[in-house]
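> With the sequence up front, the predicted model follows.
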Amino acid sequence: MSESTVRVDDPGDLIAAIPSMLSFPPTRSLVVITLRHRDVAGRDRETLIETVARFDLGPDPEGLARTAVRACIRGTDAVMVVFVDDRATPKDAQTQRRLLRMLTDGFTDAGVRVAGAWATSRIEAGEPWQAVTNPAIAGTLPDPMSGAVAAATAASGGPIRRSREEITALVALDSSAAAQLDIVLPVALDEIHQRWRLASDRGELDAIRREAIEFILDRVRDISRGEQPSSDDLARIALTVGDGFVSLVMLAVSAGEHAHAAEALWLRLTRCLRGAVRAEPAALLAYSAYLRGDGSLATSAIKAAFAADPDHPLADLLADALRDGYPHSTLRALADHGIDTATQLGIDLPRHAST
């Protein structure tokens, strides 16, 4: 989840908010919530949720602890830990406490404080939760779909999905839509190839890149108004967005005022394209999702990008960012490069202040 000023004071409320922050309810998982503190003039210091990371609970607690610490220490002041396991028994509680000690040691060595640790069998309304180190601190979970963080997530355009399988299905190929695009892509490919080759011969690549970017910007604005691009439009975008300059500017568009519409375009392209041409929209979808803090959708989109192009550079960068826990502010710097590129091409994009 991107940094949030939603205040969650009760552990039960925090645990119930996890499906909103991950975009799905985790099962048999270790969840690490990373925190960052920010000084605000004239106000008390704010605690912001920076990222939420989920790890499978497996047979290797030492390896899990090392992986979780490595992924969650970057740009972090403190973390909170939640165990979600419907198999838990009193013996498993000892295992959780042992894993918590390893996590605490690892985070402490990195200068990061473990601010709290809780456990529950599943994140559903009425389920009991308790503190890992003191079972006397306990309660029941409120409805995960009605909490403050869920409301904030929905308001920002981030849906809460029912499972990881739903997220995987979200980026799966839509065979019907792909068949429609298969019809128009060959003609579009011939036309665009000829136009770009001619522009290159004439030294007019900047002009044709500017035209391609402005065309995509117009379609993004159309989507924000509720209008949908045609198959011809999608084919044209699919065949030009892979240009390095165009793609870099699209990172800025993905972080700008029409971010939700841009993400909708990348998602639609990911669902209706086959082959290598699918990689760029899928990677841009992953970037959009990462900026929103939707790590689950970002992961699925990265997998789609790699399936289309195993060496795709943006997908590779985003995979590293997810693995190593880069804060969103780090990747947002790519959008600034995109704005600079747009300026060089004669396109004015607003520069949004980083949070």
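Noted; the coordinates are in hand.
> From here on, just use CA atoms for contacts and neighbour counts.
Fine.
> What ranges does the chain have for its strands?
All strands of the chain, identified by DSSP state E, fall at 29-38, 46-56, 78-84, 113-120, 128-131, 138-140.
> Out of the ones you listed, which is closest to Glu214?
strand 46-56 (33.3 Å; CA to CA).
> the inter-axis angle of the closest one versus strand 29-38?
Going by axes from the mean of the first three to the mean of the last three CA atoms, to 10 degrees, strand 46-56 is angled at 160 degrees with respect to strand 29-38.
> buried ones in strand 46-56?
Within strand 46-56, the residues that count as buried by 16 or more other CA atoms under 10 Å are Thr47, Leu48, Ile49, Glu50, Thr51, Val52, Ala53, Arg54, Phe55.
> for stretch 250-270, same thing?
In stretch 250-270, counting by 16+ other CA under 10 Å, buried: 250-257, 259-270.
> Just list the residues touching Arg292, thanks.
Residues in contact with Arg292 (CA atoms under 8 Å, 6 or more residues apart in numbering) are Met1, Ser2, Gly158.
> quick one: contacts for the first one?
Contact analysis of Met1 by CA under 8 Å, 6+ apart lists Met21, Leu22, Ile49, Glu50, Thr51, Val52, Arg292, Gly293, Asp294, Gly295.
> try this one next to it:
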Amino acid sequence: MTSIGVPDHPSTRPGRPAQTTARVRDPGELVAAVPVLLGFHPRDSLVVIGIGGSGVGSGLRLGLTLRVDLPPPTDTVPVCRAAAATLSASHPVGAVAIVLGGSAGEGAPRPDVAAAISEGLESAGIVMHGMIWARDTAAGAPWMCYPPCGCSGEIPDPAATAVAAAAVAAGHVVYADRAELERQVTPADTQRLRRRDVLLDRVLGTTAAADDQDDAPHHVTVDTALSAAEAGRLELDDAVVVALAAALQIPAVRDRALAECVGHRAAAAEQLWAALTRELPDPEAADAATLLAVAALGRGDGALANVALTRAQQAWPGHRLSAVLGKAVATGFGPAQVRRWLGADR
């Protein structure tokens, strides 16, 4: 396999993106890199990785990474066509597809998926650089390439690869599975959320009726919460949660909250937005979840961003900003674009 560079991970220091590139040199190393690319260890999945042009030095550069559940045979063709269409929107020059799950017999399982995704990508003008099967992403798991290549081997320890080392240095977290990742945005205690829903009805109704309201107290509310998160003493009781929800209804406050996602308090902001996503009732949780997605994108965590955007749409179907961001992410919107959008590089 041609040497492939994994995209640079952003530095944990605001405004200083990392310049190092981790490289994978064979199919086993590429499969081992999948948990880092997705943010979790996928199971029974089709993973399709877009490939861009040459990066620093020789080799190719990985781009947008998609994952879908392995479809039943009756749905294989439409699912693979949809995946190919989504990937093509990011304009890759090539792709690698990986089937995860099942046990190898005389050949790799799910040849129907391999054939359908290859046909879908090639029909979209995307060159196939590899079609790989692996039992899973764990160390020692068997892998093999689909015909005509047919090479095989064992997955190296994902935690010991150069890609994993780069991810750890950048502060990325790899979750055991998608369920563990989704728990980062799972709503809190139902009774607590119902109580806050009643409180929000009262507070937001009063705020909407007020004329010429002063934004300053709302800015102070957000600033105080960010400072508490930065100091490791964030506590979200009913009063704080309701006050933050009211503050985020103010456009100027919401714009400042977006800027904090890539500012010097980006880590504190991400912690605050994640906590609010869990602690706010619907539909107000949508605003917090969208801010969490922006913060996650700002540091290159597309997996958390996608989960947060899904949560935003669940909380508020049709929520405008999360819908727009979701479409942008599907076409490769990442850290550099987020920083330009929010003016962090100026």
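Done, it's in. Every value quoted in this text rests on a predicted model; they were computed, and no experiment measured them.
> ok so, going back, just put the contacts of Met1 of structure 1 in TSV and tack on distance to Gly325 of structure 1.
Below are the contacts of Met1 of structure 1 laid out as TSV (distance: CA to CA, whole Å):
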residue	distance to Gly325 of structure 1
Met21	15
Leu22	14
Ile49	13
Glu50	10
Thr51	8
Val52	10
Arg292	14
Gly293	11
Asp294	13
Gly295	10
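> what are the ranges of the helices in the stretch 151-300 of structure 2?
Along the stretch 151-300 of structure 2, the segments classed as helices by DSSP state H, counting those that start in this stretch run 162-169, 178-182, 190-209, 216-230, 238-247, 251-260, 266-279, 285-298.
> Same list, these, but as CSV with distance to Gly125 of structure 2 please.
Output for these, formatted as CSV (distance: least, CA to CA, whole Å):
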stretch, distance to Gly125 of structure 2
helix 162-169, 29
helix 178-182, 31
helix 190-209, 49
helix 216-230, 47
helix 238-247, 46
helix 251-260, 37
helix 266-279, 38
helix 285-298, 28
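> give the contact list for the spatially most central residue of structure 1.
When CA atoms, centre = their mean is applied to structure 1, the residue found nearest the centroid is Tyr290 (2.5 Å). Neighbour list for Tyr290 of structure 1: Leu297, Ala298, His328 [criterion: CA under 8 Å, 6+ apart].
> Recalculate using a threshold of 10 Å.
Residues near Tyr290 of structure 1 by CA atoms under 10 Å, 6 or more residues apart in numbering: 1-2, 51, 284, 296-299, 318, 321-322, 326-328, 331-332.
> re earlier: could you identify which of the strands of structure 1 is most buried?
Highest mean neighbour count of the strands of structure 1: strand 78-84, a mean of 24 (counted as mean count of other CA atoms under 10 Å).
> Which stretch of structure 2 lines up against that one?
Aligned using TM-score structural alignment, strand 78-84 of structure 1 spans residues 94-100 in structure 2.
> ok, back up a step: so which of the helices of the stretch 151-300 of structure 2 is the most surrounded?
helix 285-298 (a mean of 29).
> Could you check how far that helix is from the centre of its chain?
11 Å (CA atoms, centre = their mean, to the nearest Å).
> for stretch 126-145 of structure 1, same thing?
Using CA atoms, centre = their mean, the offset of stretch 126-145 of structure 1 from its chain centre is 28 Å.
> mind checking how far the counterpart of Pro281 of structure 2 in structure 1 is from Ala301 of structure 1?
Applying TM-score structural alignment, one finds that Pro281 of structure 2 aligns to Arg274 in structure 1. Here Arg274 of structure 1 is placed at a distance of 14 Å from Ala301 of structure 1 (CA to CA, to the nearest Å).
> between those two, who's got more neighbours?
Neighbours were counted for Arg274 of structure 1 and for Ala301 using other CA atoms under 10 Å; Ala301 has more, 31 against 18.
> Just give me the match in structure 2 for the more buried one.
Using TM-score structural alignment, Ala301 of structure 1 sits opposite Ala308 in structure 2.
> So which residues make contact with stretch 140-156 of structure 1?
So stretch 140-156 of structure 1 is contacted by 1-2, 4-8, 10-21, 23, 25, 120, 122-130, 158-160, 260, 292 (CA under 10 Å, 6+ apart).
> okay, and it goes to which residues in structure 2?
Taken onto structure 2 by TM-score structural alignment, stretch 140-156 of structure 1 occupies residues 154-170 there.
> quick one: that stretch to chain centroid distance?
With CA atoms, centre = their mean, you get 18 Å for stretch 154-170 of structure 2.
> Likewise for stretch 280-296 of structure 1?
5 Å.
> ok, now stretch 302-310 of structure 2?
Using CA atoms, centre = their mean, the offset of stretch 302-310 of structure 2 from its chain centre is 4 Å.
> ok, Asp112 of structure 2 - how many residues close by?
Neighbour count of Asp112 of structure 2, defined by other CA under 10 Å: 12.
> That one reaches Pro78, doesn't it?
No. When contacts are counted by CA atoms under 10 Å, Asp112 of structure 2 is not listed as touching Pro78 (11.9 Å).
> Need the distance between the two termini of stretch 322-330 of structure 1.
For stretch 322-330 of structure 1, the end-to-end distance is 12 Å (CA to CA).
> Show me what that stretch is in contact with.
Contacts for stretch 322-330 of structure 1 (CA under 10 Å, 6+ apart): 1-3, 34, 50-53, 67-76, 287, 290-293, 295-296, 298-299, 317-321, 354-355.
> Phe24 of structure 1 -> structure 2?
Correspondence of Phe24 of structure 1 to structure 2, assessed by TM-score structural alignment: Phe40.
> So that match versus Val185 of structure 2, what's the distance?
For Phe40 of structure 2, the distance to Val185 of structure 2 equals 15 Å [CA to CA].
> More neighbours: those two, which one.
Set Phe40 of structure 2 next to Val185 and count neighbours by other CA under 10 Å: Val185 wins out with 26 against 20.
> thinking again about what came up before, quick one: closest of the helices of the stretch 151-300 of structure 2 to Ser45 of structure 2.
Nearest to Ser45 of structure 2, of the helices of the stretch 151-300 of structure 2 and by CA to CA, is helix 178-182 at 11.4 Å.
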